[in-house]
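Asker: Need a 3D model of the following:
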Amino acid sequence: MLEINHFSKSFKGDKKVVEDLNLKVEAGDLYGFIGHNGAGKTTTIKAIVGILDFEEGEIKINNLSIKDNAVACKQMMAYIPDNPDLYEHLTGIQYINFIGDLFGVSQSQRERLISQYANEFEIMDRLGDLISSYSHGMKQKLAIISALIHKPKLLILDEPFVGLDPKAAHTLKEIMKDFCANGGSIFFSTHVLEVAEKLCNKIAIIKAGRLMMSGETATVKGTSSLEDVFLELVRNE
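Answerer: As a prediction, this is how the structure comes out:
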């Protein structure tokens, strides 16, 4: 579903922020992308979703190049940044319907999925309020609902649990597991190593722009915890 081949990115000729990254996310994968601040996680994610251009390497969504087939790729995926930048002059329901219109979502599908996810996140009674009145956590919930209503094949999430209360975080984890169990794929960055260890079937660890380790979670962590493996890699480098 997602292939990253020899991807590198630098800014203004400086040292490469990401260097020769190779990853593959297959259907059903719940793939965690781990690294410290500045490791290159967000740069990689923004390149995957077509926000950042790049000169080296190739990124494909379902065998289509994000550079050559940007619209077709974006129709198959949804992106949720760590700090959702929503149209705050709209109400929650207006924003969701705006996204639904962009993706050509039928009225019956959007009504069904809005009801499902808004009730799960307990914000149904706030959808008529202006987004400007929402907390960060509520904006995150709205962004998640908006990402899911067109039934994407691939979800790209950057620190999705930031700002969510424990109950909402649990709800999101269950949604992510169901999404992948039904054939979807998720690639997400997180600093919460315990969550990644319990939730993900695959893990990639990046440091200073270079891939340090990747593969099945059980293989990556071995007999240690993911936290121990990550800290050991950091110390050794």
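Asker: From now on I want contacts and neighbour counts done on CA atoms only, so please keep to that.
Answerer: Will do.
Asker: so who does the residue lying closest to residue 16 once chain neighbours are set aside touch?
Answerer: In space, and not counting its chain neighbours, residue 16 is closest to residue 10: 4.2 Å by CA to CA, 6 or more residues apart in numbering. Residues in contact with residue 10, defined by CA atoms under 8 Å, 6 or more residues apart in numbering, are 16-18.
Asker: repeat that with 10 Å
Answerer: The neighbours of residue 10, taking CA atoms under 10 Å, 6 or more residues apart in numbering as the test, are 16-19, 43, 54-56, 209.
Asker: Just the buried residues out of those, in ChimeraX syntax.
Answerer: Here is the ChimeraX selection string for the buried members of these, based on 16 or more other CA atoms under 10 Å:
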select :16,17,18,19,43,54,209
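Asker: So which of the contacts of residue 10 are in strands?
Answerer: Among the contacts of residue 10, the residues falling in strands (DSSP state E) are 18-19, 56.
Asker: TSV for these, including distance to residue 133?
Answerer: Formatted as TSV, those follow (distance: CA to CA, whole Å):
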residue	distance to residue 133
18	37
19	41
56	42
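Asker: what are the ranges of the helices in this structure?
Answerer: Secondary structure of the chain (DSSP state H): helices located at 41-48, 70-76, 92-102, 107-120, 136-148, 166-181, 193-199, 217-221, 226-236.
Asker: want to throw those into TSV with distance to residue 32?
Answerer: As requested, the helices of the chain are exported to TSV (distance: least, CA to CA, whole Å):
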stretch	distance to residue 32
helix 41-48	11
helix 70-76	20
helix 92-102	26
helix 107-120	23
helix 136-148	17
helix 166-181	12
helix 193-199	6
helix 217-221	9
helix 226-236	11
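Asker: Out of these, which is closest to residue 27?
Answerer: Residue 27 lies closest to helix 166-181 among the helices of the chain, at 7.5 Å (CA to CA).
Asker: Buried ones in the closest one, by neighbour count?
Answerer: Result for helix 166-181 [16+ other CA under 10 Å]: buried residues 168-169, 172-173, 175-177, 179-180.
Asker: what does that helix rub up against?
Answerer: The contact list for helix 166-181 (CA under 10 Å, 6+ apart) reads 27-30, 117, 120-122, 137-138, 140-141, 144, 148, 151-155, 160-165, 184-186, 195, 199-200.
Asker: can you list the contacts of residue 10 in CSV and add distance to residue 217?
Answerer: Output for the contacts of residue 10, formatted as CSV (distance: CA to CA, whole Å):
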residue, distance to residue 217
16, 27
17, 25
18, 22
19, 23
43, 23
54, 29
55, 31
56, 28
209, 21
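Asker: which two from the contacts of residue 10 end up farthest apart in space?
Answerer: So, those by CA to CA: farthest apart are 55 and 209, at 15.7 Å.
Asker: Here is the second sequence; please produce its structure so I can put it next to the first one:
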Amino acid sequence: MAPAMSAAPGMPPLNPAAAVSIRGLYKRFGDKVAVNGLSMDIPVGSFYGLVGPNGAGKTTSLNMLTGLLKPDGGSAMVLGQEVWANVNQVKQAIGVMPQTDQIFDRLTGMQLLIYAGMLRGMKRPEAMRRATDLLAAFDLAQAANKMVADYSAGMTKKICLAAAMIHSPRLLVLDEPFESVDPVSSANLKDILVEYASTGGTVIISSHVMALVEKMCTHVAVISDGQVKAAGTVAQVANGEDLEDRFLQLVGGRHSAAHLSWLNGGGAGQSGNCGQGPVPQTTAPAMPQTPTLAPHPAGDSAGFGEPR
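Answerer: Below is the predicted model:
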């Protein structure tokens, strides 16, 4: 059994009552610090959104708290168990949506879900029953016997989410679950996840879509440069402002487009000359007259007809 990693000195202890408790998580890849002292508590039964710009450390943080990636420092507790001291038990209690390039896509949708259930220790009949229910819930019943490799991007995303849910985990961890999903399927997924959270399950999602997070989530953490810039309920983090405006205040990086003054959408006098100023008026040179070709008389050998 791997030894537990302790939190950094001076930090409060891990909170065993939280669904997820993180203290001082740190991860470096070469010269790049991906996560730099991340700390937060995620309440049981919450719908928790992790938001941040690309490269902020969201996916790396999720991989560490789910036992997929070992941190270089700090500690994480999931449902009262320290992750790296009890990694197998932690993995059994959570559902992680796999990336679409990490699944066995030569299986059919039904086969993939049965495999996912049996991998979690379920008997085949129960795995098959739950797979049937999930395929119906995700509007994939008609594609149950179709290879996942032939699914659309949105269908593949849905089968990955179904695979994460088949063993009825207490915690769902979903990295960009609504990416490439059509609006109708997205609404159905939201309903399923909200219902799951209402029964006491905890959902953690990462997303770039502020409107979705503001509408669905009860809590949110804004992450930038591998650190938590703000965390709490959505109302607390928004602080009376639109969540997207608040996000931009916290992470920065918004630039004026004034230096693109040449980008004018083809305004008057600019069309077709790459913004080099008004197009000069020129007179096209006269073209030489083309002689009129009279038809050849019948039987003329210069013509292409047969002589009469």
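Asker: Just want the most central residue of the second structure.
Answerer: Against the mean C-alpha coordinate of the second structure, by CA atoms, centre = their mean, the closest residue is residue 176 at 2.2 Å.
Asker: List the contacts of the equivalent of that one over in the first structure.
Answerer: In the first structure, residue 176 of the second structure lines up with residue 159, judged by TM-score structural alignment. Neighbouring residues of residue 159 of the first structure by CA under 10 Å, 6+ apart: 33, 41-42, 80-83, 188-192.
Asker: Now the buried members of those.
Answerer: The neighbour-count test (16+ other CA under 10 Å) marks 33, 41-42, 80-83, 188-191 as buried among the contacts of residue 159 of the first structure.
Asker: May I see those organised as a markdown table, with distance to residue 49 of the first structure added?
Answerer: Compiled in a markdown table, those are given as follows (distance: CA to CA, whole Å):
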| residue | distance to residue 49 of the first structure |
| --- | --- |
| 33 | 15 |
| 41 | 13 |
| 42 | 11 |
| 80 | 10 |
| 81 | 11 |
| 82 | 14 |
| 83 | 16 |
| 188 | 12 |
| 189 | 14 |
| 190 | 17 |
| 191 | 20 |
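Asker: And for residue 92 of the second structure, nearest residue in space, chain neighbours not counted?
Answerer: The shortest distance from residue 92 of the second structure to any non-neighbouring residue, by CA to CA, 6+ apart, is to residue 120 (7.0 Å).
Asker: so what's the residue opposite that neighbour in the first structure once aligned up against?
Answerer: Using TM-score structural alignment, the equivalent of residue 120 of the second structure in the first structure is residue 103. For residue 103 of the first structure, the contacting residues are 74-76, 97, 149-152, by CA under 10 Å, 6+ apart.
Asker: Just give me the closest of those residues to residue 89 of the first structure.
Answerer: Proximity of the contacts of residue 103 of the first structure to residue 89 of the first structure (CA to CA) peaks at residue 97, which lies at 14.0 Å.
Asker: ok, and the closest non-adjacent residue to the closest one?
Answerer: Nearest one to residue 97 of the first structure, counting by CA to CA, 6+ apart, is residue 110 at 7.9 Å.
Asker: neighbours around the one you found, how many?
Answerer: Neighbours of residue 110 of the first structure under the rule other CA atoms under 10 Å: 21.
Asker: Same check on the one 3 residues further on?
Answerer: Other residues within reach of residue 113 of the first structure by the criterion other CA under 10 Å amount to 17.
Asker: What residues does the aligned partner of it in the second structure make contact with?
Answerer: Using TM-score structural alignment, the equivalent of residue 113 of the first structure in the second structure is residue 130. Contact partners of residue 130 of the second structure, counting by CA under 10 Å, 6+ apart, are 113-114, 117, 124, 136, 162, 165-168.
Asker: now, which of those sits nearest residue 65 of the second structure?
Answerer: For those, the minimum distance to residue 65 of the second structure (CA to CA) is 17.8 Å, reached by residue 165.
Asker: Check the spacing between the closest one and residue 217 of the second structure real quick.
Answerer: To residue 217 of the second structure, residue 165 of the second structure is 19 Å away according to CA to CA, to the nearest Å.
Asker: Residue 205 of the second structure too?
Answerer: Computed as CA to CA, the residue 205 of the second structure to residue 217 of the second structure distance reads 9 Å.
Asker: where do the contact lists of the two overlap?
Answerer: Residues touching both residue 205 of the second structure and residue 217 (CA under 10 Å, 6+ apart) are 47-50.
Asker: Name the member of these with the most neighbours.
Answerer: residue 49 (28 neighbours).
Asker: What sits closest to that residue if chain neighbours are left out?
Answerer: Nearest to residue 49 of the second structure is residue 220, by CA to CA, 6+ apart, at 4.5 Å.
Asker: Touching, residue 184 of the first structure and residue 148? I think so.
Answerer: No - taking contacts as CA atoms under 10 Å, residue 184 of the first structure lies outside contact range of residue 148: 11.2 Å.
Asker: what touches both of the two?
Answerer: Between them, residue 184 of the first structure and residue 148 share these contacting residues under CA under 10 Å, 6+ apart: 77, 155.
Asker: The second structure: matching residues for stretch 30-45 of the first structure?
Answerer: Here stretch 30-45 of the first structure aligns to the second structure at residues 47-62, judged by TM-score structural alignment.
Asker: from the contacts of residue 10 of the first structure, which is closest to residue 132 of the first structure?
Answerer: For the contacts of residue 10 of the first structure, the closest approach to residue 132 of the first structure (CA to CA) belongs to residue 43, at 27.6 Å.
Asker: just checking, the closest one touches residue 9?
Answerer: Yes - between residue 43 of the first structure and residue 9 there is a contact at 7.9 Å, judged by CA under 10 Å.
Asker: Touching both of these two, which residues are there?
Answerer: Common neighbours of residue 43 of the first structure and residue 9, counting by CA under 10 Å, 6+ apart, are 17-18, 52, 209.
Asker: Next, give me the two most distant ones among these.
Answerer: The widest separation within these (CA to CA) is 15.5 Å, between 52 and 209.
Asker: Which residue, neighbours along the chain excluded, lies closest to residue 182 of the second structure?
Answerer: Excluding the flanking residues, the one nearest residue 182 of the second structure by CA to CA, 6+ apart is residue 154, at 6.6 Å.
Asker: just checking, what residue in the first structure corresponds to that neighbour?
Answerer: Aligned by TM-score structural alignment, residue 154 of the second structure pairs with residue 137 of the first structure.
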